[in-house]
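Participant: compute the structure for the input listed below.
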Amino acid sequence: MATVVDSSDPKSNFPIQYREVNYLNCSSGWKSWFFTLDHKRIGIMYLIGVTCCFFLGGLFAVLLRTELLSPERVLMGPDTYNQMFTLHGAIMTFLVIIPGVPAAIGNIILPVMLGAKDVAFPRMNLGSFYLWLFGAIFFLAAIVLGGIDTGWTFYTPYSVQHGNPAIIAALLGVFILGFSSIFTGLNFIVTIHTMRPPGMTWFKMPLFLWALYATALIQILATPVLGITGLLLVVENVFKIGIFDPALGGDPVLFQHFFWFYSHPAVYVMILPAMGVISEVIAVHSRKHIFGYRFIAYSSIAIAMFGFLVWGHHMFVSGQSRVVAVIFSAITFSVSIPSAIKVFNWLTTMYKGAIHFTTAMCYALAFLFIFSIGGLTGLFLATLATDVHLHDTYFVVAHFHYVMMGSSLVGLFAAVHHWWPKITGKMFNEYWGRIACLGVFLGFNLTFFPQFLLGTRGMPRRYYTYLDQFQGLHIMSSCGAYLLGLSSALMAATLIYSVYRGKKAPANPYGGASLEWQCSSPPPHNNFDHPPLAGDPYVMESVVYNEEIGGYVPVECQGDNKQSVTASGENEA
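Facilitator: Here you go, the predicted structure:
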């Protein structure tokens, strides 16, 4: 494959495809990584950390499902089981899903998508990563200090265990992670406001940037509430001050209000970036301009706004007044409107498009199916009459995982496969990528769809044992978990193998029209030699496939001269 110079060279026929010196190898040694200010390297470190936490949390999930194969003891006792599902939920939520797309993929792609050299505050960006790392260490220290059995929501009075070092460590971890999230959101907002290239107005930004912008607003406005709540709980545990503990005159329901005022917006911190990824993947791999651009952009902001108004639907059975419950129910139904706008616009984008069933596109299609089920089942929980029956059952577990794991993490998987050639400069094996995607899709649905049935039949969540009549559905769910775990491992193995044995990736392997596809794969340290000029990021006709380089090039680069020039300046026949 020919490797050619930058299109800024008038003698060059094609844009540069691959640089021998890029951000991955421009400097070496552990200090060049741990003290780097390069947003791409910071994103890679986030991605590695998130992946490790994902497999640790997944291991806990597999152990939980193994225990639930039988109503009798299989692997662990009830106390260990309680600690296991607490750690599974906390690790997956705070260490994987929340930072997954924004911190990892966003850090790598956002500046390149803007045509910028870096984010607005590179040192703050590095500090955000180390805050995440230290928060993760505090969280994992809870395992060594005896474990926590409060559930991932840290509900009081379960979390008011005076002097328990494991709970204090976990809560301090949440507090530190909150600052990491706030700094990342602030950085992204300033970067998008101040570092857009010439020609990129607000309505010429890629929709992934709109999604990250809306997410950053939530991170800045909602996360301080969680941090303060966690700190108050630490103070209560250490100094025995009655804030949430009813034994000391505190109010445990107040904790629920504080927690869900953050945690429901946090749901959109998890899902909005994934929605932005799906907008990019569907447009590029359908080879068609995104349909309803402004509606999708505005719907991201609308979802962020609605997210602050619906926390009370988690508390329908907590004793709140009927009037308040009806209001929260009505607003919860309203939040489905902007979500539906996105889904219908994605489907219309694919209509009559030239769909390429790449691995990334397969994950996007899986996202549409899973997110639709997650959204529709949320309507039952928004309805007061049905929520009373379904509350605290496996129906809630299934709904939560369809929206959070099935949508947010599948969106992350789509992002990783879509931008993997750009991030690493290597192509992965599409066959094994699609096999892993099929396994993830089937395994996920086999795991969690039976849990809808368990919930409607009255199976409570978080129970160590259960009636014999539920065993068949539990076995089915556990088998799905095994398939999901194996498929996730296959996905990771396929990507890691490609780093060492994969073919060199062209600059634009999938035909995207946004700016990140205009630099080489992987990008150089400064991303671009010259500030690029932005246009419509979804005009797919602006690039055409070129067999010589195995990727897409701008239409104006297609000429009669097939000679290309290497990055070192040597002519290639």
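
Participant: from here on, just use CA atoms for contacts and neighbour counts.
Facilitator: Will do.

Participant: correct me, but Ile137 touches Gly173?
Facilitator: Yes: applying Cα atoms under 8 Å as the test, Ile137 and Gly173 come out as touching, 7.5 Å apart.

Participant: please identify which of these two sits among more neighbours.
Facilitator: Set Ile137 next to Gly173 and count neighbours by other Cα atoms under 10 Å: Gly173 wins out with 26 against 14.

Participant: any idea how far Phe413 is from the more buried one?
Facilitator: Distance, Gly173 to Phe413, using Cα to Cα, to the nearest Å: 26 Å.

Participant: from memory Val190 sits against Asp118, does it?
Facilitator: No: the pair Val190 and Asp118 fails to qualify as a contact (Cα under 8 Å) at a distance of 11.8 Å.

Participant: sequence B follows; please return its structure for comparison with A:
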Amino acid sequence: MSAATPDHTIPTPGDHLRHADRLARLTRVWANGPGIVGQLTAVNHSTVAMRFIVTGFAFLLVGGLLSMFMRLQLAWPGLDVLDPQRYAQFVTMHGTTMMFLFAVPIMGGFGMYLVPKMIGARDLPFPRLSAFGYWCYLFGGLFLYSSFIFGSVPDTGWFMYTPLSDSTYSPGKGADFWLIGVTFAEIAAVVSAVEMITAVLITRAPGMDLRRMPLFVWAMLVTAFMIAFGFPPLILASILLEIQRAFDFAFFEVARGGDPLLWQHLFWLFGHPEVYIIFLPAAGVVSMVVQTFARRPMIGYTWIVLALVATGFLSFGLWVHHMFAVGIPLLALAFFSAASMMVAIPTGIQIFAWLATLWAGKPWLRVPMLYIIGFFVVFVCGGLTGVMLAFVPFNWQVHDTHFVVAHLHYVLIGGLMFPLFAGLYYWLPLVSGRMPSESLSRSGFWLVFIGFNLAFLPMHVTGMVGMPRRVDTYAMELGVHWLNLLSTAAGFVMAVGVIAILIDVVLCFVLGRRGVENPWQAGTLEWAMPTPVPTYNFASVPQIESRYPLWDNPEVVEATRRTDGLLGEAHDDRRELLGTGIQSGRPEQVIRISDSTWLPLCAALVIAVLLGGFISSQYWLSILMLAPLIGLFLHWAWTTGDRHAPAEIEIAPGLRLPTQAAAQNAPGWWALVGTLLIDGSLFASLVFAYFYLWLNAPAWPAGGAAVMAWTPALTALAMLALPLLAAWRGPVALAAGRQRAAIVWQGVAIVGGIAFLALHLPALWAAVGAPQVHAYASVVWTLAGFHAVHVCVALLIGGFTALRIHHGYVDAVRRLESRIAAGFWRYTVAIGVITWAVLHVFPRWL
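Facilitator: Below is the predicted model:
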């Protein structure tokens, strides 16, 4: 790194001019376009993150408004503020809004805004993907709420349990709005997971190895992996239920071999990890605030990191925690009960580390710390009731009562909203350059804290005496009417507190007192930037030597604002990031990223029209939209690289690095890895569904279906050897400079894929028949269709890569796209072999 160290000699007037010119150039290159067009096409991570945060708070207000109507209905027995159907609709939309449209997206927005700044990066590695995720989130939420306009509001609860949500018992379009709208919005979560994993692993500042990452960054990295594995089960469940509702498949219908409990298993495989997907980023916020206001480094840093990883891992073994009352064998209940209690251990480690840090430091009681204290009180209470629910006998007694409602809100509001508001006030001076009103800030805290506890603490009592949740009234004889009246009144107090906080934040941007930079004297890298933060974050990428660079080396502030360091020059007027080693943090590559573009918005709009055609049963429109959608994504991919881009760039005197197309550890490769993790989780969930239905069936195959004969099955399998061979030989030929041979190998892979589809699908139809006959046929065709879709995508990637090689975008040095195509073909063949074994081997031998 000696060659990359900036020259600290006395600056001359010429140096000042060069510095000013470079800053002006960076500002111009990284700026959003002017006006509304500039906002619609912006892809900068700060801009997109602020959209997520503002939209998340908007959905919080909408979901809170729904809850106020629900509380008015429950204030006294026999009220008719909402009729039973409308009450069920509000319960469904309130839970859905808070879980899917507020909690996960808003913490994702915080991560999107802060992580690049904390790790010393100028942006995220896939800015168009971030913008695309936002538009999917916004349109998914609007899609869901458009159900009010069409008079088809979902009313089956935010769990969407079958068979209640099946077309037999929910014949309208309400459940379809939920299934499609939520799945559309979840695109934002899964693409943000890919973005976050790649950003944290390969775009950290030089010197920031894994041991020096801020705890919030660790929390976001673990959360991203949890999203990659946790969201696909729900996405699959939503797809299966929508297919059943639209095309009469039989996954959840008992009369045709299905099982309604399959939905619960898939939903809670997502649902319980989601609690920790919400909590872990909030825990990261707590760590950042605690160490700053304790005015000392965090005690037990390594233990907190291990606790974050352990929490993420254990959360996937708890899904049956929510299914204790469905008739599961006692041995299984004992296992999941123990697992539910075990997850309290890593959470307790973090809490004790935070308390020890405060004890050893000199705590500074400002508004962010008030919310941290509120978090300790509320979240610990929620955790204790969670341990109570982990005991099976107690769980049976309070299942589906208001005790569970109280527990859920103590965990989610305690574990999310209090840290969220702490983080909001903590980083508000960084974002706005101003300080909020101290009196209004403190008033908002006390209104929320007192209102929340008075609203939800009584629900523990009403639940234990038997008041059921999701029911619009209760009997006077139950004796809980005064407690419900108190909960309703306190709920409005809390609502006033939330509104006061949001007003305070808005007034801070408009009327707030101009603050000094880094008013809390924090030690992490995001506070090295001037306020408000420039669009490029850092004029030069800093060199990091410790966990708390601003405490240990205050000169890093000045170094990040000079343009004589790493990437201080905007080469070719392009936006560039510095790519570093996964573990070591050493510079390895220059990553060129996209500037403002219409592509994310256009792609999301086309998907919205496609889904609109599906929900209105205008399937021709959905099919018609596939062509522009594929065209947009192909154009997106085509504009990713530049045929004339240099293979290397000098980022500092004497230090040249390859661009991402020529780098081994390129962001595109990590995007493929992240995408395949998500897709693999989706595939594993589908295989789980197959075996689950099999274990509950008296015979398999069932419904008059047969297993495909060996000859066509083996012949089809043999065709997959061609893409596998091409995935091996194609990159070898390209690396040797034989572009023509590499194109031929792409053609071989395409021929093999087409031959597999042509041989396998007709033979499968002859053996299994129509998918509507039985759950066996439904799940077999879904598995086969899942793999067939991947083969089709691989065909597109193969043809695309061949064109890129032919036109000179890919060559012996810039081999990234060939590696990606080969990697996707290998994955497609792998899941093809597993699918083939599941469909043609296991039914014969087991």
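
Participant: sorry, back to before: who touches both of Ile137 and Gly173 of the first structure?
Facilitator: Common neighbours of Ile137 of the first structure and Gly173, counting by Cα atoms under 8 Å, 6 or more residues apart in numbering, are absent.

Participant: all helices of the stretch 1-150 of the first structure, in order?
Facilitator: 30-34, 39-67, 78-90, 98-99, 106-113, 122-144 (DSSP state H, counting those that start in this stretch).

Participant: read off where the fourth one ends up in the second structure.
Facilitator: Alignment note (TM-score structural alignment): helix 98-99 of the first structure is matched to residues 104-105 of the second structure.

Participant: could you find the counterpart of Val309 of the second structure in the first structure?
Facilitator: Structural alignment places Val309 of the second structure opposite Ile301 in the first structure (criterion: TM-score structural alignment).

Participant: contacting residues for its match?
Facilitator: Ala211, Ala214.

Participant: returning to that earlier point: closest to Val440 of the first structure out of the helices of the stretch 1-150 of the first structure?
Facilitator: Val440 of the first structure sits nearest to helix 39-67 of all those, at 12.8 Å, using Cα to Cα.

Participant: the closest one - contacts with which helices or strands?
Facilitator: Helix 39-67 of the first structure sits against helix 78-90, helix 106-113, helix 122-144, helix 471-501, with contacts defined as 3 or more Cα pairs under 8 Å, 6 or more residues apart in numbering; DSSP states H and E.

Participant: recalculate using a threshold of 6 Å.
Facilitator: Judged by 3 or more Cα pairs under 6 Å, 6 or more residues apart in numbering; DSSP states H and E, helix 39-67 of the first structure is in contact with helix 106-113.

Participant: mean per-residue distance, the helix it packs on versus the second structure.
Facilitator: With mean Cα distance after the TM-score superposition for the first structure, helix 106-113 of the first structure departs from the second structure by a mean of 0.6 Å once superposed.

Participant: centre of the chain to that helix, how far?
Facilitator: On the basis of Cα atoms, centre = their mean, to the nearest Å, helix 106-113 of the first structure sits 14 Å off its chain's mean C-alpha point.

Participant: report the angle between it and helix 39-67.
Facilitator: Angle, helix 106-113 of the first structure to helix 39-67, by axes from the mean of the first three to the mean of the last three Cα atoms, to 10 degrees: 140 degrees.

Participant: and the residue nearest the centre of the second structure, which helix or strand is it part of?
Facilitator: The second structure has Ala189 as the residue nearest its centroid, 2.7 Å off, counting by Cα atoms, centre = their mean. Element membership for Ala189 of the second structure, per DSSP states H and E: helix 174-202.

Participant: after superposition, how close is that helix to the first structure?
Facilitator: Superposed on the first structure, helix 174-202 of the second structure shows a mean distance to its aligned partners of 1.0 Å (mean Cα distance after the TM-score superposition for the first structure).

Participant: equivalent range in the first structure for that helix?
Facilitator: Mapped onto the first structure using TM-score structural alignment, helix 174-202 of the second structure covers residues 166-194.

Participant: if we can go back for a sec, which helices and strands sit right next to the helix holding Ala189 of the second structure?
Facilitator: Here helix 174-202 of the second structure is seen to pack against helix 127-149, helix 215-247, helix 667-695 when contacts are counted using 3+ Cα pairs under 6 Å, 6+ apart.

Participant: any chance of these in TSV, plus distance to Phe52 of the second structure?
Facilitator: Formatted as TSV, those follow (distance: least, Cα to Cα, whole Å):
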stretch	distance to Phe52 of the second structure
helix 127-149	7
helix 215-247	16
helix 667-695	22
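
Participant: out of those, the one nearest Gly497 of the second structure is which?
Facilitator: Nearest of these (Cα to Cα): helix 127-149, 24.9 Å.

Participant: neighbour-wise, which of Val190 and Asp118 of the first structure wins?
Facilitator: Asp118 (23 against 14).

Participant: any idea what that one aligns with in the second structure?
Facilitator: Counting by TM-score structural alignment, Asp118 of the first structure corresponds to Asp123 in the second structure.

Participant: report the contact partners of its match.
Facilitator: The neighbours of Asp123 of the second structure, taking Cα atoms under 6 Å, 6 or more residues apart in numbering as the test, are His45, Pro116.

Participant: how near is it to Arg204 of the second structure?
Facilitator: Between Asp123 of the second structure and Arg204 of the second structure the distance is 11 Å, computed by Cα to Cα.

Participant: now do the end-to-end distance for stretch 60-79 of the first structure.
Facilitator: Per Cα to Cα, the first residue of stretch 60-79 of the first structure is 14 Å away from its last.

Participant: tell me which residues of that stretch are tucked away?
Facilitator: By 16 or more other Cα atoms under 10 Å, the buried positions in stretch 60-79 of the first structure come out as Phe60, Ala61, Val62, Leu63, Leu64, Arg65, Thr66, Glu67, Leu68, Leu69, Ser70, Pro71.

Participant: the last one: what's it in contact with?
Facilitator: What it means is Pro71 of the first structure. Thr465, Tyr466.

Participant: for the helices and strands packed on helix 174-202 of the second structure, which one sits closest to Leu384 of the second structure?
Facilitator: For these, proximity to Leu384 of the second structure was assessed by Cα to Cα; helix 215-247 is nearest, at 22.7 Å.

Participant: skipping its backbone neighbours, what lies nearest Glu648 of the second structure in space?
Facilitator: Of all residues not flanking Glu648 of the second structure in the chain, Pro658 sits nearest, at 4.1 Å (Cα to Cα, 6 or more residues apart in numbering).

Participant: cool, Tyr425 of the second structure as well?
Facilitator: Pro368 (5.8 Å).

Participant: could you measure from the aligned partner of the one you found in the first structure over to Phe367 of the first structure?
Facilitator: In the first structure, the residue equivalent to Pro368 of the second structure is Ala360, according to TM-score structural alignment. Distance, Ala360 of the first structure to Phe367 of the first structure, by Cα to Cα: 10 Å.
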